[in-house]
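**Student:** A predicted structure for the sequence below; I have some questions about it.
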Amino acid sequence: MNMSKLTIPAGYKMPLTNNELQRAIELIHADFQHNLTVRLNLHRVSAPLFVDGATGLNDDLNGVERPVTFDIPDVGTDGQVVHSLAKWKRLALKRYEFKLGTGLYTDMNAIRRDEVVDNLHSIYVDQWDWEKHIDPQNRNVLYLKDTVREIVGCICDTATALRNAFPVLTFRPDRDVYFITTQELEDRFPNLTPNERELEICRLHHTVFLMQIGKTLKSGSKHDGRAPDYDDWDLNGDILMWNPVLGRNFEVSSMGIRVDAAALDRQLEESGCNQRRNLPFHQMLLHGELPQSIGGGIGQSRLCMLLLGTCHIGEVQVSLWDQETLRACEKAGITLL
């Protein structure tokens, strides 16, 4: 069944009961967090739900999404609910004195009021945000690829644990990562849209790391937007996996090696965001006062969807949905939490 924003695969049925589903979600969270901390040498920290809008710490995403903003009379400033913790994490590496080779992870909860909701997207975003202090010599593609393989390994190990606990679940993610840049992808499929290119490359190679997102391609367009002040557009990417239930590409993580002063300078200029140079966070970056780092976000509900074989994100998280989606899911026997 296809509607404007909703896809319900023919014959779809969630393989677990609602009670089993909750236990399976708990297992995924516990097991994946453990795997991530061991493989990447991370430690858990507390994180903000909102930040001061005047600091420049909030993630701008594509630059057009409106943050949820509220006044705080007793503090004398406006709070912004975070879009993500991309910038805050790097500052936290410095403030919490994380040593070289160690890093942090946290539960990130966000509200993205302008999100177009569908099978994969909700206005409520939950992800594991992580950031690691790295040596400047590791600002290279080899280190990026090694880190991607570790994260994919975490996902595969958690999938194994889940299948052992719930044998009715059969999904086996591919450990072998196929690396390709957005330019190489455009060269291979010049007549397709960016979304169609991702679909084709994931159909061919089930686990893909699509690199260099945010750069302008030879065609004059960008594969996708990426804020200029956290990822280095030469050293970033998305982890994409093939979703057999929906029959499509499925983004699990957005990540990258972060900008140094030179990359920030270049990307602010290229994106027409020079006004950000005077913000406190950006001043620290331009003056080399923050650790070099790599980091990313890994969708919690996204990972649960993929490993559990659900067709809608509302089956694994609580959010708000339009009436058309609610009616269609009820008719198809799909329980939205």
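**Tutor:** All right, it came through fine.
**Student:** contacts, neighbours, all on C-alpha from now
**Tutor:** Will do.
**Student:** helix or strand for Asp129, just tell me which one.
**Tutor:** When elements are defined using DSSP states H and E, Asp129 is found to belong to strand 124-133.
**Student:** who are the neighbours in contact with the closest residue to Lys89 other than its chain neighbours?
**Tutor:** Computed as C-alpha to C-alpha, 6 or more residues apart in numbering, the closest residue to Lys89 that is not its neighbour in sequence is Glu131, at 6.1 Å. Applying C-alpha atoms under 8 Å, 6 or more residues apart in numbering, we find Glu131 in contact with 89-90, 93, 103-105, 293-296.
**Student:** tell me which of these fall in strands.
**Tutor:** Of the positions in the contacts of Glu131, 103-105, 293-296 sit in strands, assigned by DSSP state E.
**Student:** and the comparison structure, right after this:
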Amino acid sequence: MPQTNSPRKDGPQADTPLFAGLPGDIAVSFEFFPPKTEKMEAQLWDAITQLAPLGPNFVSVTYGAGGSTRERTHGTVARIVTETDLVPAAHLTCVAASKAEIAEIADQYWQAGVRHIVALRGDPSPADNGIFVPHPQGYANAAELVAGLKAQHDFDISVAAYPEVHPEAASAEADLDNLKRKLDAGATRAITQVFFSNDAYFRFLDRALAAGIAAPILPGIMPVTNFAAIRRMSANTEIPGWMESMFEDLDERPGPRALVAAVAAADQCRRLYDGGVRDFHFYTLNRAEQAYAICQLLGLRAGRNDKGSA
């Protein structure tokens, strides 16, 4: 059979990779969780050591459901303060704590040199059957927590945002009103829940701006390490059809899955970049490789924006 020539595109785009030539004009932050074992602690500090040279604006440390990791969170944050030059952001929630207890924790952070708090209502305590019940002497919501923290110390405060609406919100409008209350109470920025639809994120930014919200809303990016878990967790998060197809049959193949996850997350970030985003927050799950690779693809290089080292 005669050979048929394939279509050809001439010009600079034909041989230019999607990530070529990016100037690295981005800011990043990373989220970690407090380790439960010595092995997990070693993994955490390996991740911190690898990611620190990228100069993150801050690194946050999570707080378990019902305040279950309070001491471990504090210990991890304290170690970041004493052993690195990174800026730690400690998660703090309203769950199972009085205002006096929260004030004591906030004082401890302030005295330890922590100036950034991620203030959250928090997931319900398991003892409350999945329903948030405010402590009788506690804060009823994150907006109250933000106001209380700002009255106590001049913390830099981040709060949560939900591009696809919080599962417990009465409506999208009510959810946006709640975000505005948190920012009006003194929060500096919002960090989004994980999302996979960039259209949902950009629509959310438009709605926020129309509601008078001018504070930065950082996209929360998480490379998929376990797609089956993502399916279980995605009650209010759209999983695009292309993503289902991309991860098909990979649940039992961790190596290929990690490679595909890095490609998918990097592509998401590249498209966010094309839409004007320059500040990214990565949910690392205490692993550095994928977040580092994505930053590399976006043009960020170790040492160029060095705010800390481990």
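**Tutor:** Sure thing, it's come through. Worth saying up front: this structure is predicted, and the values here are computed from it rather than measured.
**Student:** quick one: TM-score?
**Tutor:** The TM-score (TM-score structural alignment, normalised by the length of the second structure) is 0.29; 158 aligned residues with a C-alpha RMSD of 6.7 Å.
**Student:** buried set for the helix or strand containing Ser29 of the second structure?
**Tutor:** Secondary structure assignment for Ser29 of the second structure, by DSSP H and E: strand 27-32. Residues of strand 27-32 of the second structure classed as buried under the neighbour-count rule (16 or more other C-alpha atoms under 10 Å) are 27-32.
**Student:** a markdown table for the contacts of Glu131 of the first structure, including distance to Lys331 of the first structure?
**Tutor:** Rendered in a markdown table, the data for these read as follows (distance: C-alpha to C-alpha, whole Å):
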| residue | distance to Lys331 of the first structure |
| --- | --- |
| Lys89 | 43 |
| Arg90 | 46 |
| Leu93 | 48 |
| Gly103 | 46 |
| Leu104 | 43 |
| Tyr105 | 39 |
| Ser293 | 47 |
| Ile294 | 44 |
| Gly295 | 41 |
| Gly296 | 37 |
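**Student:** dump these to CSV, plus neighbour count.
**Tutor:** Formatted as CSV, the contacts of Glu131 of the first structure follow (neighbours: other C-alpha atoms under 10 Å):
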residue, neighbour count
Lys89, 25
Arg90, 27
Leu93, 22
Gly103, 28
Leu104, 24
Tyr105, 25
Ser293, 27
Ile294, 28
Gly295, 27
Gly296, 26
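**Student:** how about the helices in the stretch 51-200 of the second structure?
**Tutor:** 70-83, 99-111, 142-152, 172-184, 198-210 (DSSP state H, counting those that start in this stretch).
**Student:** thought Ala262 of the second structure was touching Gln290?
**Tutor:** Yes: if you go by C-alpha atoms under 8 Å, Ala262 of the second structure and Gln290 touch, sitting 5.6 Å apart.
**Student:** for Thr73 of the second structure, see how far away the closest residue to Ala106 of the second structure other than its chain neighbours is.
**Tutor:** Ranked by C-alpha to C-alpha, 6+ apart and with sequence neighbours excluded, the top spatial neighbour of Ala106 of the second structure is Leu149, at 7.3 Å. Distance of Leu149 of the second structure to Thr73 of the second structure, computed by C-alpha to C-alpha, to the nearest Å: 18 Å.
**Student:** one more: Phe202 of the second structure?
**Tutor:** As defined by C-alpha to C-alpha, Phe202 of the second structure lies at a distance of 32 Å from Thr73 of the second structure.
**Student:** higher neighbour count, the two?
**Tutor:** Between Phe202 of the second structure and Thr73, Thr73 has the larger neighbour count (other C-alpha atoms under 10 Å), namely 24 against 16.
**Student:** verify the stated contact: that one with Ala90.
**Tutor:** Yes: with contact defined as C-alpha under 8 Å, Thr73 of the second structure and Ala90 form a contacting pair (7.3 Å).
**Student:** for the first structure, just list every one of the strands.
**Tutor:** 42-44, 50-52, 69-72, 77-81, 103-111, 124-133, 178-181, 207-211, 231-243, 248-258, 293-299.
**Student:** now swap in the stretch 201-310 of the second structure and tell me
**Tutor:** 217-221, 279-283 (DSSP state E, counting those that start in this stretch).
**Student:** show residues contacting the last one.
**Tutor:** Contacts of strand 279-283 of the second structure from elsewhere in the structure, counted by C-alpha under 8 Å, 6+ apart, are 26-32, 191, 218-223, 291.
**Student:** next one: the first one
**Tutor:** Residues from elsewhere that reach strand 217-221 of the second structure (C-alpha under 8 Å, 6+ apart): 161, 189-195, 201, 205, 265, 269, 279-283.
**Student:** now do the residue nearest to Ala106 of the second structure against Leu120 of the second structure, distance only.
**Tutor:** Taking C-alpha to C-alpha as the criterion, Leu149 of the second structure is separated from Leu120 of the second structure by 12 Å.
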